[in-house]
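Visitor: Using only what follows, build the 3D model:
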Amino acid sequence: MAFLRLSSPHAHGPQRTSRVMLWVILATLPGLLMQTVFFGWGNLINTIFCIAVAVGAEAAILALRGRPIGFFLRDNTAAVTGLLLGLSLPPFAPWWVCVVAVLVAIVLAKQLYGGLGSNPFNPAMVGYALVLVSFPVAMTTTWASPLGAGSATPDLLQTLAINFGGIDPVDGFTMATPLDVYKHDIGAQLSTQVLQHPAFGDFVARGWEWVNLAFLAGGLLLIALRIITWHIPASLLAALCVMSLAFGWDADRYTPLSIHLLAGATMLGAFFIATDPVSAATSRRGKLVYGAGIGALLYIIRTWGSYPDAIAFAVLLMNFAVPFIDHYTQPRTYGHKKARRVKPGNS
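Guide: Down below sits the predicted model:
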């Protein structure tokens, strides 16, 4: 029998996967609540629906593979994948977009590679990126207008009819995201004029800042509970700040830093998506490099790419680099010091 060789020290961790995933779910609830308050029922409906589809798809694939269904479903990873997609997809995304995104995430990006622990890419972001590229109209024209923007907010039944009944959301229910508005309008207007758009409120972006602050609070809770470490979120946000201050200091040409931080999916991405323990870098130095790469790519794609938000693409691109990063950031074996270099002529 072959044994896995690991260096000391050896410690037993009390955290089980199911418990960790449960804390992740609980930590996203403040952000989901803010999404529901400011953007209506859409994200809550999508979240419940995506979780149900994810759990069902995982159970079906496990049955086809002859694996114990209950044992693997109890780790809650399928539920977290569905949760992240429900939080990320537009509130009025058609039901079939949600189904395609979830099936791609669970079947292709996770189970096809062997299940939990074997997937090289973040499953939720694989599903999100595929539907964004494949169905651009459905993914860019179904964002809800924020509360207080002067637009109507559909009730629960109206939202269900839009998402599952095939009814197109009227213009009064939808609005472009703040990142999209600023990126496309700043070329012809001054920043003061762009900020008069209803998507921007008195603070940063109407409703979006509270959603991001809620996800920030949930992420800090995960750090406090040692579910995740600070390395990836801190380096991601630091790199995004450095890139924005270096290249986007002129608000009349580029999106300002405040909007980058609080008007998109930045905090959700930094604390809940980039920190995926399977597809992210593992060493402390590696996590810093990994997070910084995501932050830099996030700014580059948002500013000069075709998409106003770029969490999915930035995370997936850095997933490609994880084996390289882990190889060159391996920590020294415990108890061993770096070899001293002997100067020429000394014995």
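Visitor: rest of the way, CA atoms for contacts and neighbours
Guide: Fine.
Visitor: Only the buried residues of stretch 49-63, if you could.
Guide: 49-59, 61-62 (16 or more other CA atoms under 10 Å).
Visitor: now those in TSV, with distance to I186 and secondary structure?
Guide: Converted to TSV, these look like this (distance: CA to CA, whole Å; DSSP: H, G, I helix; E, B strand; the rest coil):
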residue	distance to I186	secondary structure
F49	37	helix
C50	35	helix
I51	38	helix
A52	41	helix
V53	40	helix
A54	39	helix
V55	43	helix
G56	44	helix
A57	43	helix
E58	44	helix
A59	48	helix
I61	47	helix
L62	50	helix
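Visitor: one more to line up against the first:
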Amino acid sequence: MEKFYNVSSSPHVRSKTSTQNLMLDVIIAMIPTSIWGIYHFGVNSLVILVATVAACVLTELVYQKAMHKPVTIADLSAVVTGMILALNMPPQVPVWIPVFGGVFAILVVKQLYGGLGQNFMNPALAARCFLLISFATFMNNFSFSNGAASFDSVSGATPLASLRAIHKGAEAASVYSLQDLFIGNTPGTIGEVSAVALLIGGIYLIVRKVISWRIPVCYIGTFAVLTFLFGGFNAEYVISEVCAGGLIFGAFFMATDYVTSPITEKGQYVFGAVLGLFTCIFRLKGASPEGVSYAIILSNLLVPLIERITMPVAFGIEKVKKEEKKA
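Guide: Have a look, this model is predicted:
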């Protein structure tokens, strides 16, 4: 009788879930807000979406071919990066800007750090912040015409800009209704305006178990509570802040990135709370009415610390430490 155990190398637990399957679910979840953005803002939104995705995929392909590395475009992660970046673009932005951002996202933030799983911040978010700093005039121009609705440079202030004016004591007449904010009849970036489309996608990801509810719920919940406390105890104002801008989009599609968010359950709660705190500070006290992108990137940098303080103690370790202290 054989007295030795047969021990194989890891992984010992196998799953049919693959990176490609996960990324495909994320793509499907972004379809509702993509369709609304194209319908609401017109064909230029579709051009931006297609061009940005193509730039991300081609950049990854060319880099990996040039560096003689395995080509991984089939895992669809570059497609997801391109979609997230494109949906964060104003509908009238020149196409070359998101294309340039796509190259930056894949080449600088993803591939130069070792590829998928090695980047310390979300590539699409990093690219968006890079574009905001480099091309501020284009990235903050939300005037729009020729789509299902028109917003000129005067009346086209984003909902967040209007809410910021009210918070500082301006007239309340320019605020969009909650119905407009929920449906998406407002100016803004291509993928952030329709709260209902984003919630459909977010719920799909949770039901499919692609993401956990902890980060988005803690993020939005913390932000709502802090905004209520420090924004004038106005429930309608809080709901408007939640539905306006990129908060819902960021909570479900960017803050939950596997690579740049905590893996521990307690860490996810902490991460969501930190995101809510930073976003509230940036929106209520910062120079810009938005703040989601910067809040997520700043929180990404804190993930190693969050994981360190929330990592579960191995069974028996705590007892050994107590015994060592007694000795």
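Visitor: which among the buried residues of stretch 49-63 of structure 1 gets closest to K110 of structure 1?
Guide: In terms of CA to CA, no member of these lies closer to K110 of structure 1 than E58, at 9.3 Å.
Visitor: do you know how far the closest one is from R65 of structure 1?
Guide: Between E58 of structure 1 and R65 of structure 1 the distance is 10 Å, computed by CA to CA, to the nearest Å.
Visitor: same question, Q330 of structure 1
Guide: From Q330 of structure 1 to R65 of structure 1 the distance is 35 Å (CA to CA).
Visitor: do the same with A27 of structure 1
Guide: Going from A27 of structure 1 to R65 of structure 1 by CA to CA gives 32 Å.
Visitor: burial of P289 of structure 2, as a residue count?
Guide: P289 of structure 2 has 20 neighbouring residues, counting by other CA atoms under 10 Å.
Visitor: Likewise for T333 of structure 1?
Guide: For T333 of structure 1, using other CA under 10 Å, the count is 12.
Visitor: Once you drop chain neighbours, what's closest to the residue most central in space within structure 2?
Guide: Closest to where the C-alpha atoms of structure 2 average out (CA atoms, centre = their mean) is M254, at 2.0 Å. Nearest non-adjacent residue to M254 of structure 2, counting by CA to CA, 6 or more residues apart in numbering: N122, 7.2 Å away.
Visitor: ok, the alignment partner in structure 1 of that neighbour - contacts?
Guide: Aligned counterpart of N122 of structure 2 in structure 1: N122 (TM-score structural alignment). Residues in contact with N122 of structure 1 (CA atoms under 8 Å, 6 or more residues apart in numbering) are 109, 273, 276, 278-279, 315-316, 319.
Visitor: so what corresponds to the residue nearest to the centre of structure 2 in structure 1?
Guide: Correspondence of M254 of structure 2 to structure 1, assessed by TM-score structural alignment: I273.
Visitor: Repeat that for A161 of structure 2.
Guide: Using TM-score structural alignment, A161 of structure 2 lines up with D180 in structure 1.
Visitor: cool, L205 of structure 2 as well?
Guide: That one, L205 of structure 2, aligns with L222 by TM-score structural alignment.
Visitor: same question, A86 of structure 2
Guide: Aligned against structure 1 - with TM-score structural alignment as the criterion - A86 of structure 2 pairs with G86.
Visitor: I figured its match hits A52, correct?
Guide: No - counting by CA atoms under 8 Å, G86 of structure 1 does not reach A52; the two are 10.7 Å apart.
Visitor: Please say which of A27 and R65 of structure 1 ends up with more neighbours.
Guide: Between A27 of structure 1 and R65, counted using other CA under 10 Å, A27 has the larger neighbour count: 22 against 12.
Visitor: Appreciated, that's everything.
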